[in-house]
Structures are given as C-alpha cells and as structure tokens.
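S.K.: Quick one: sequence plus predicted model below, questions after.
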Amino acid sequence: MNLSKSLTNAMRYISEAAIRIFSPSDDQYPSTGVQPFEGTPSKSSKSGQ
C-alpha cells in the first residue's frame, strides 16, 4: 500500500507540473502594453566602447 501511495503521489506531482507548463499563462500584464522607460540612463558604458 505504501508503494501504491508513493506512485500515486509521484504521478500527481508530475502531471500537475506538466499541466502548469502547457497551460496558458496567467500573467496579469497591463492592457496598455509595454511601458516606456522612465528612469535615468547610465553615464558609463559597460559595453567597452
């Protein structure tokens, strides 16, 4: 019985993960789309130029 319960729990764990991976995303992004950058640009260049 313990082996049966362990297998059942393992299958439930794997199936819930698969459902989460392949389900539509539930992100709550604003309906206006991408927001513009409103910060201060860096004065130093990190690209080495």
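M.R.: Sure, I can see it.
S.K.: From now on I want contacts and neighbour counts done on CA atoms only, so please keep to that.
M.R.: OK.
S.K.: Quick check: which element contains residue 16?
M.R.: In the assignment (DSSP states H and E), residue 16 maps to helix 2-22.
S.K.: one more structure, for comparison:
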Amino acid sequence: MTTPQKSLSVRIKTMLRAWPQAFEAIAAAAGRLFSPSHDDYPKTGVQPFSGDVPEDHSGQHSP
C-alpha cells in the first residue's frame, strides 16, 4: 500500500470512529431542544397579562 492510500485509509477509519460520537452529540442537543420545558408555573397554569399598556406603542422611551 502506498503512502497516500494509507493516509486516506487512516482518515476514513478516524471519521468512522468519530461518527457515533457526533451523532450522539446531535441527538442529545435535539433532545434538549424538543423536550418539555422545566419552568415552574403555578398550579393554575400560565396567567394572561393583566397590566396596563402604555399609550405610546412605538416601544421608544422618551428622554
């Protein structure tokens, strides 16, 4: 076997060994992303906003 072929073979073996680790990391991230949140809401559930809305709806604050 020549050196370039051996080098390619070593690189392919290294990539194949790294594949399960990469897949595990991606699967773990997807699991965290799509899992239910662990927010501590009251027993009555999420409550709607009941505050006062300002007259100026532009979102800019006056100096």
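M.R.: Cool, got the structure. This is a predicted model, so every value here is computed, not measured.
S.K.: Provide the TM-score value for the superposition.
M.R.: Here the TM-score for the pair of chains, by TM-score structural alignment, normalised by the length of the first structure, is 0.46; 43 aligned residues with a C-alpha RMSD of 2.6 Å.
S.K.: Just give me the neighbour total for residue 18 of the second structure.
M.R.: Burial of residue 18 of the second structure, expressed as a neighbour count using other C-alpha atoms under 10 Å, amounts to 11.
S.K.: what helix or strand does it sit in?
M.R.: helix 3-34.
S.K.: follow-up on the earlier one: mind listing what's buried along the helix holding residue 16 of the first structure?
M.R.: Buried residues in helix 2-22 of the first structure, counting neighbours by 16 or more other C-alpha atoms under 10 Å, are absent.
S.K.: which outside residues touch that helix?
M.R.: Around helix 2-22 of the first structure, nothing counts as a contact under C-alpha atoms under 8 Å, 6 or more residues apart in numbering.
S.K.: And for stretch 18-27 of the second structure?
M.R.: Contacts of stretch 18-27 of the second structure (C-alpha under 8 Å, 6+ apart): none.
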